[in-house]
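**Q** I need the structure of the sequence given here:
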Amino acid sequence: MTASSPQVWLPAQFTHLADLPPDLNYARWDGRSAFPSDPAAVEFYAPPLTKDIDVISKPLAGMTRLRAVQALSSGTDELRVELDRLQRPVTLCDARGVPARSTAELALTLILASLRGIPESLSAQERGLWSPRTYQTLYERSVLIVGYGAVGSALEELLAPFGCVVIRVASHDRNSGRGPVHSVARLPRLVTDADIVVLSTPLTPKTRQLFDAGLLARMKDGALLVNVSRGAVVDTDALLKETHGGRLRAALDVTDPEPLPSGHPLWATPGVLITPHIGAFTPSLWPRLEALIRRQLTRFAAGEELENIVPR
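**A** All right, here's what the predicted structure looks like:
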């Protein structure tokens, strides 16, 4: 490694530099302190592990030699916008697949908690009330998974013991190893029969507010909407209208806006369960991200095509 070697910025959490390709020049940045080197020399950028796009994008304008960005999340909608402003070719890669199992696990948790009335039981516990009720079950319910990628596939595995009827939806009709995957164009018909609708689709111009007032209105009475993708896939105002009167229920790990501000009506809407975008964040996340970054740097140093390239 020499001073003229390609400069790489890694997240501060990435501490094992000895086993990385030796012909690259590494620096680590935590997103808070001063830049660790001149951004103009950086050719490969793996941002700090944060959801704050202002932190992630802070050095981009000065990275005039930047060739590749490895996002640490599956969703890259905000980062794509920032890179488009550079008006020069930069390869963007996401981390799809890395948090799939943990996100699917949370989706299952949200489904079970909502169906079995866990929020209501916790509220009763806080008040010291013994308040038994009969709640719904997941067994043999119909589950519509919108966005049948790594998360959707992992969720179907978790649903298997419950005997659920799983309907799969992606951008185009295709076949999977488990059965047909339907085009998103079929959603208006498919949502009418689903007991549970799980959103695990990326946020793109085509999926932004995909679940608008019209599509939400087509969901069956008493259905549960679970969102572990991005908040803006759902029209929040339309969802509030459907949940406020109790026609639909919702379990949301993501919201629009996000973070959800104090006093927002979603917080107090009966039948709405909210977690603060924690689907990916388990102890297994960072080792998996490190493994992805190592593979990408090996490819980058060898001049090979990177994994998980995001179309732009």
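
**Q** drop to CA atoms for contacts and neighbour counts, all remaining ones
**A** Noted.

**Q** Summarise which helices and strands the helix or strand where L239 lies is packed against.
**A** For L239, the host element (DSSP states H and E) is helix 236-244. Packed against helix 236-244, as judged by 3 or more Cα pairs under 8 Å, 6 or more residues apart in numbering; DSSP states H and E, are the following elements: helix 213-218.

**Q** what packs against the helix or strand encompassing V143?
**A** Element membership of V143 [criterion: DSSP H and E] is strand 142-146. Counting contacts by 3+ Cα pairs under 8 Å, 6+ apart, strand 142-146 packs against strand 165-170, strand 196-199.

**Q** Which of the three states applies to P180?
**A** Look at P180: counting by DSSP: H, G, I helix; E, B strand; the rest coil, its state is strand.

**Q** Which residue is the nearest non-sequential neighbour of it?
**A** R174 (6.1 Å; Cα to Cα, 6 or more residues apart in numbering).

**Q** In contact with the one you found: list those residues for me.
**A** 180-183 (Cα atoms under 8 Å, 6 or more residues apart in numbering).

**Q** Could you do N175 as well?
**A** With Cα under 8 Å, 6+ apart, N175 has these contacts: V181.

**Q** here's the other one to compare against:
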Amino acid sequence: MTSDVWLPLPLQEIDGLPDGFVYRFWDGGEDGEQEFPGDPADCAVYVVPYMKPVRTRARPLEHMARLEVIQTLTAGVDDMLANLDRVRPGVRLCNARGVHEASTAELALTLTLASLRGIPGFVRAQQDGEWGGGFHPALADKTVLIVGYGAIGSAVEDRLVPFEVARVARIARSSRATERGPVHQLSDLPALLPEADVVILTTPLDDSTRGLVDDEFLARMKDGALLVNVSRGPVVNTKALLAELEAGRLLAALDVTDPEPLPPGHPLWHAPGVLISPHVGGPTSAFGPRARRLIASQMSRYAAGEPLGNLILTTGD
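**A** So this is what the prediction gives:
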């Protein structure tokens, strides 16, 4: 029996796909209710639609009786992890490492610089036709703490280097040595937070990081420090962050929020010292070419019986 492969991009847009499979286009549709392109029970490889609601992405899973691979086009896989009870044992879950690092790191630096240099205020002043000067913090000579030092965290540091920061500290689940310096474990956060002028969150969302940025975390940050979140909204306790923002003690630049999308009228929209972008770390002109290369590479590996890249876990292990 020929195996089906569900793709969220049209087949003709992806070069280098191996023969021997039936490729079916399915991106969920505009309303998430698009009909399945074939019998889900015949699907062996499911490339998850990008930027669609979780209910849409997860909808076919329980019908995929022969599923072998779930390939996301996101770096984070928390949405799929929450739905793996719908699939059989032995399914390999792979993420999109290599697709989003550059774009997300770009945005992390953009948010950091815009917040420090007061760009939102300049935009408002321009709209009002007002000319105002004054001093603003520079990124130069600041200490930056990166929480979640994986591929995206490393890419953020790549982009920090030319800005002459005083120091970069790195946090991950476990400690290790790198050419740039040590990576500290999560338990070292209490000691490192008071030293940081900028804290950039690039950590995955899981049980160990959900609500990581709570009252205690924020209280340890120095007065006037900037929190930048390009990871997932629930990593930050929104109520705790709002209290610090409204007190004027901290600044925040957020590409992700909890809840998300942030509903109209939510107090975070109008909190002092906050800059919000609508979860746009990944969707840039860099996404398409890199996503297509990833899909072709993974399918070539799958066809040849080789180990897949970016493997996060295998269900049932």
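
**Q** Please tell me which residues of the second structure the strand holding V143 of the first structure aligns onto.
**A** The aligned range for strand 142-146 of the first structure in the second structure is 143-147, by TM-score structural alignment.

**Q** residues touching the spatially most central residue of the first structure, list them.
**A** When Cα atoms, centre = their mean is applied to the first structure, the residue found nearest the centroid is S229 (4.3 Å). By Cα under 8 Å, 6+ apart, the residues touching S229 of the first structure are 199-203, 253-254.

**Q** whereabouts in the second structure does stretch 196-210 of the first structure align?
**A** Against the second structure, stretch 196-210 of the first structure falls on residues 198-212 (TM-score structural alignment).

**Q** Return the residue of the second structure aligned against L10 of the first structure.
**A** So L10 of the first structure corresponds to L7, using TM-score structural alignment.

**Q** according to the alignment, stretch 232-249 of the first structure goes to what range in the second structure?
**A** The aligned range for stretch 232-249 of the first structure is 234-251, by TM-score structural alignment.

**Q** measure the matching stretch end to end?
**A** As for stretch 234-251 of the second structure, its first-to-last residue distance stands at 18 Å under the measure Cα to Cα, to the nearest Å.

**Q** got the contact list for it?
**A** Under Cα under 8 Å, 6+ apart, the answer for stretch 234-251 of the second structure is 115, 205, 209-215, 218, 223-227, 252, 257-259, 267-268, 271-274.

**Q** what comes up buried for that stretch?
**A** Within stretch 234-251 of the second structure, the residues scored as buried using 16 or more other Cα atoms under 10 Å are 234-238, 240-242, 244-246, 249-251.

**Q** Could you work out the end-to-end span of stretch 44-56 of the first structure for me?
**A** End to end - Cα to Cα - stretch 44-56 of the first structure spans 13 Å.

**Q** Same question for stretch 236-254 of the first structure.
**A** So stretch 236-254 of the first structure: terminal residues 11 Å apart, Cα to Cα.

**Q** ditto for stretch 1-21 of the second structure
**A** Stretch 1-21 of the second structure end-to-end distance (Cα to Cα) = 10 Å.

**Q** any residues touching that stretch, and which ones?
**A** Here stretch 1-21 of the second structure has contacts from 22-27, 42-50, 292-293, 295-297, 299-300, 303, using Cα under 8 Å, 6+ apart.

**Q** now the strands for the stretch 1-150 of the second structure?
**A** In the stretch 1-150 of the second structure, the strands defined using DSSP state E, counting those that start in this stretch lie at 4-7, 22-25, 43-47, 69-71, 92-94, 143-147.

**Q** Ok, which of the ones you listed comes nearest S103 of the second structure?
**A** strand 143-147 (16.5 Å; Cα to Cα).

**Q** after superposition, how close is that closest one to the first structure?
**A** The superposed strand 143-147 of the second structure is, by mean Cα distance after the TM-score superposition for the first structure, a mean 0.3 Å from where its aligned residues fall in the first structure.

**Q** average distance between the following helix or strand past that strand and the first structure?
**A** Using DSSP H and E, the helix or strand that follows strand 143-147 of the second structure in sequence is helix 151-160. Taken against the first structure, helix 151-160 of the second structure registers an average deviation of 1.1 Å after superposition, with mean Cα distance after the TM-score superposition for the first structure.

**Q** Show me what helix 151-160 of the second structure is packed up against.
**A** helix 101-116.

**Q** 10 Å - rerun?
**A** helix 101-116, strand 143-147, strand 167-172, strand 198-201 (3 or more Cα pairs under 10 Å, 6 or more residues apart in numbering; DSSP states H and E).

**Q** among those, which is the most enclosed?
**A** strand 198-201 (a mean of 25; mean count of other Cα atoms under 10 Å).

**Q** What's the local residue count around E306 of the second structure?
**A** For E306 of the second structure, the tally of surrounding residues (other Cα atoms under 10 Å) stands at 11.

**Q** Please report the distance of it from Q298 of the second structure.
**A** Distance from E306 of the second structure to Q298 of the second structure, by Cα to Cα: 9 Å.

**Q** Please apply the same query to N83 of the second structure.
**A** From N83 of the second structure to Q298 of the second structure the distance is 22 Å (Cα to Cα).

**Q** Same check on K239 of the second structure?
**A** 41 Å.

**Q** and the match of L10 of the first structure, how many neighbours?
**A** 20.

**Q** I'd like the distance between the nearest residue to it once chain neighbours are set aside and G309 of the second structure.
**A** Of all residues not flanking L7 of the second structure in the chain, F25 sits nearest, at 4.9 Å (Cα to Cα, 6+ apart). Distance, F25 of the second structure to G309 of the second structure, by Cα to Cα: 22 Å.

**Q** do the same with P162 of the second structure
**A** If you go by Cα to Cα, the gap between P162 of the second structure and G309 of the second structure works out to 31 Å.

**Q** Tell me which of the helices and strands packed on strand 142-146 of the first structure sits nearest to R133 of the first structure.
**A** strand 196-199 (20.8 Å).
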